[in-house]
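Visitor: would you be able to build a 3D model of this:
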Amino acid sequence: MILKFLFDRIVALIGLLFLWPLLIVVAVLVKIKMPDGSVIFTQKRVGKDGKLFTCHKFRSMAVKHNGSTVSVAGDARITPLGAILRHYKIDELPGLWDVMIGNMSFVGPRPDVPGYADKLEGDDRVVLKLRPGITGPATLKYRLEDEMISDYVAKKQKEGDTRPVQKIAEEYNDKVIYPDKVRINKYYYEHYSFIKDIQIIICTVLGKNMRYNNELI
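Guide: From the prediction side, this is the model:
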């Protein structure tokens, strides 16, 4: 994966050099619209070989919230500006720095908070051999993850489920979405293709779907 390694660093540097005006504009907007906290959200995530690293994003949530790692569409923790940043993946742009310094890749599994990837067992642990990615096949498939979880919560509530929204959301993530992401990321590791990486990046930027392992993502 030497080509992938070189591609990540060169393109991340070029991206930072060309996108710095946008980064400044977004930073100013975050500071104006969400003055109660920092512009950049940092959090420890599980990286390659299970090692923790500091992940960087534009902040999209209110500073004071319940701390759950699973969010749903319309989540009260997400500010109006934050919702826009998340929808268009603009909140991910500071991740270019993480790619340039080698903590992340453009394509790979999403970086998990401790308690998920680091708890994988057996063959599933091959996912930890990959650097986390800004995008990836699982990210493409679940690009509307917040909306999917929200629909599941609404369905369960309609059926009479009285549990807190976050509990229902976490159940769906832990039992359905996350295991499927692991399946997809294992396939990505076992059938790596630089050409597919480029296709995934293009589809992410354009908001398009693609065929991957005989499914539409």
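Visitor: going forward, measure contacts and count neighbours with C-alpha atoms only.
Guide: Will do.
Visitor: wasn't Q43 part of a helix?
Guide: No - the assignment for Q43, made by DSSP: H, G, I helix; E, B strand; the rest coil, is strand rather than a helix.
Visitor: next, count neighbours for it.
Guide: Using other CA atoms under 10 Å, Q43 has 13 neighbouring residues.
Visitor: any idea how far it is from M61?
Guide: Taking CA to CA, to the nearest Å as the measure, Q43 falls 13 Å from M61.
Visitor: find the nearest non-adjacent residue to M61, please.
Guide: Distances taken as CA to CA, 6 or more residues apart in numbering place I78 nearest to M61, at 4.3 Å, with adjacent residues excluded.
Visitor: residue contacts, the one you found?
Guide: When contacts are counted by CA atoms under 8 Å, 6 or more residues apart in numbering, I78 touches 60-62.
Visitor: how about a cut-off of 10 Å?
Guide: Residues counted as contacts of I78 (CA atoms under 10 Å, 6 or more residues apart in numbering) are 59-63, 65, 71-72, 84, 86.
Visitor: before we move on, what about G95?
Guide: 12, 16, 55-58, 103-106, 133-134.
Visitor: dump the contacts of I78 into TSV; add distance to K129, neighbour count and secondary structure as well.
Guide: Below are these laid out as TSV (distance: CA to CA, whole Å; neighbours: other CA atoms under 10 Å; DSSP: H, G, I helix; E, B strand; the rest coil):
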residue	distance to K129	neighbour count	secondary structure
R59	28	25	coil
S60	29	22	coil
M61	30	19	strand
A62	33	15	coil
V63	33	16	coil
H65	33	10	coil
S71	27	21	coil
V72	29	22	coil
I84	32	14	helix
R86	27	16	helix
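Visitor: this one as well, want them side by side:
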Amino acid sequence: MLKRLFDILFSISAILLFGWIVVFSLVVAAVATNSNGLFFQKRIGRYGVTFTIIKLRTLCTYTDGTISIPRVGLLLRKSKLDELPQLVNILVGHMSFVGPRPDIVGYYNSLQGEERLILQLKPGLTSEASLKYFDEEVLLQQQENPKEYNDTVIFPDKVKLNLHYYYNHSILGDIKIIYKTLLRYIQ
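Guide: Below is the predicted model of the structure:
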């Protein structure tokens, strides 16, 4: 109950404080991607129930089926500004500020035994795992087989970190993770 109250108060505060950045970034994303600027995708939420995550669109899809990432899209991804619309997901209760990042359908389906405890947590905007793999896209680009590396190294490590969070989460711990996240953006 305290965590939900924290999420509501801080998401409202963040929307009021950073709303202008979201609107500006939305306009930039819309122009750069020739779209409405928003990206909606089904993700796995608490108890394995899917929900629609909101992000800023960073990809251009052309009529011939090709996909590209404009420079502004790369900037939005690198700065994580594309994640700011998830403040709405937090406000409506699909997400929390801190918790395992919501994954696409498929990965969380493979969780076995104790690993499935992660699904009892509300997905978050940030976590220890997302901090550790802050530059995950860059790391994957450096691999000979990115999917295999993700499946055998990154995803299992994220599961371990998220299980650790499951057993040890607290409001004070969440505040520390938020603080570390803010420091990461400042660097």
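Visitor: columns distance to Y187 of structure 1 on top of the contacts of G95 of structure 1, output as a markdown table?
Guide: Below are the contacts of G95 of structure 1 laid out as a markdown table (distance: CA to CA, whole Å):
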| residue | distance to Y187 of structure 1 |
| --- | --- |
| A12 | 25 |
| L16 | 30 |
| C55 | 24 |
| H56 | 27 |
| K57 | 27 |
| F58 | 30 |
| N103 | 21 |
| M104 | 19 |
| S105 | 17 |
| F106 | 17 |
| G133 | 15 |
| I134 | 18 |
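Visitor: for structure 2, longest helix please?
Guide: Identified as the longest helix of structure 2 according to DSSP state H is helix 2-33.
Visitor: which helices and strands sit right next to it?
Guide: strand 38-44, strand 50-56, strand 60-61, helix 71-79, helix 86-92, strand 96-98, helix 171-186 (3 or more CA pairs under 10 Å, 6 or more residues apart in numbering; DSSP states H and E).
Visitor: mind checking how far the nearest residue to G15 of structure 1 once chain neighbours are set aside is from P137 of structure 1?
Guide: Leaving aside its chain neighbours, G15 of structure 1 sits nearest to L96 (7.2 Å; criterion: CA to CA, 6+ apart). Going from L96 of structure 1 to P137 of structure 1 by CA to CA gives 18 Å.
Visitor: who has more neighbours, these two?
Guide: P137 (30 against 25).
Visitor: gap between the more buried one and R143 of structure 1?
Guide: The value you get for P137 of structure 1 to R143 of structure 1, if CA to CA is used, is 10 Å.
Visitor: and if you look at A169 of structure 1?
Guide: A169 of structure 1 sits 16 Å away from R143 of structure 1, going by CA to CA.
Visitor: more crowded one of the two?
Guide: Set A169 of structure 1 next to R143 and count neighbours by other CA under 10 Å: A169 wins out with 25 against 19.
Visitor: my read is that that one contacts K155, right?
Guide: No - using CA atoms under 10 Å, A169 of structure 1 makes no contact with K155, being 11.2 Å away.
Visitor: common neighbours of these two, please.
Guide: With CA under 10 Å, 6+ apart as the test, A169 of structure 1 and K155 both reach I149.
Visitor: how about stretch 164-183 of structure 2, which residues of structure 1 does it hit?
Guide: Counting by TM-score structural alignment, stretch 164-183 of structure 2 pairs with residues 187-206 of structure 1.
Visitor: buried ones in the matching stretch, by neighbour count?
Guide: Within stretch 187-206 of structure 1, the residues scored as buried using 16 or more other CA atoms under 10 Å are 187-189, 196-197, 200-201, 203-204.
Visitor: put together TSV for those, with distance to D151 of structure 1 on each row.
Guide: What follows is the buried residues of stretch 187-206 of structure 1, written out as TSV (distance: CA to CA, whole Å):
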residue	distance to D151 of structure 1
Y187	27
Y188	28
Y189	30
K196	30
D197	30
I200	26
I201	27
C203	24
T204	23
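Visitor: in structure 2, point out the residues matching stretch 42-55 of structure 1.
Guide: Under TM-score structural alignment, the match for stretch 42-55 of structure 1 is residues 40-53.
Visitor: ok, residues contacting that stretch?
Guide: Contacts of stretch 40-53 of structure 2 (CA under 10 Å, 6+ apart): 39, 54-57, 83, 85-86, 88-90, 94-95, 100-109, 116-124.
Visitor: if we can go back for a sec, buried ones in the longest helix of structure 2, by neighbour count?
Guide: Residues of helix 2-33 of structure 2 classed as buried by neighbour count (16+ other CA under 10 Å): 7-8, 10-12, 15, 19, 22, 25-30, 32-33.
Visitor: tell me the SS of the residue nearest the centre of structure 1?
Guide: Centroid check for structure 1 by CA atoms, centre = their mean gives R110 as the closest residue, at 4.7 Å. Here R110 of structure 1 is recorded as coil under three-state DSSP.
Visitor: fine by me, thanks again.
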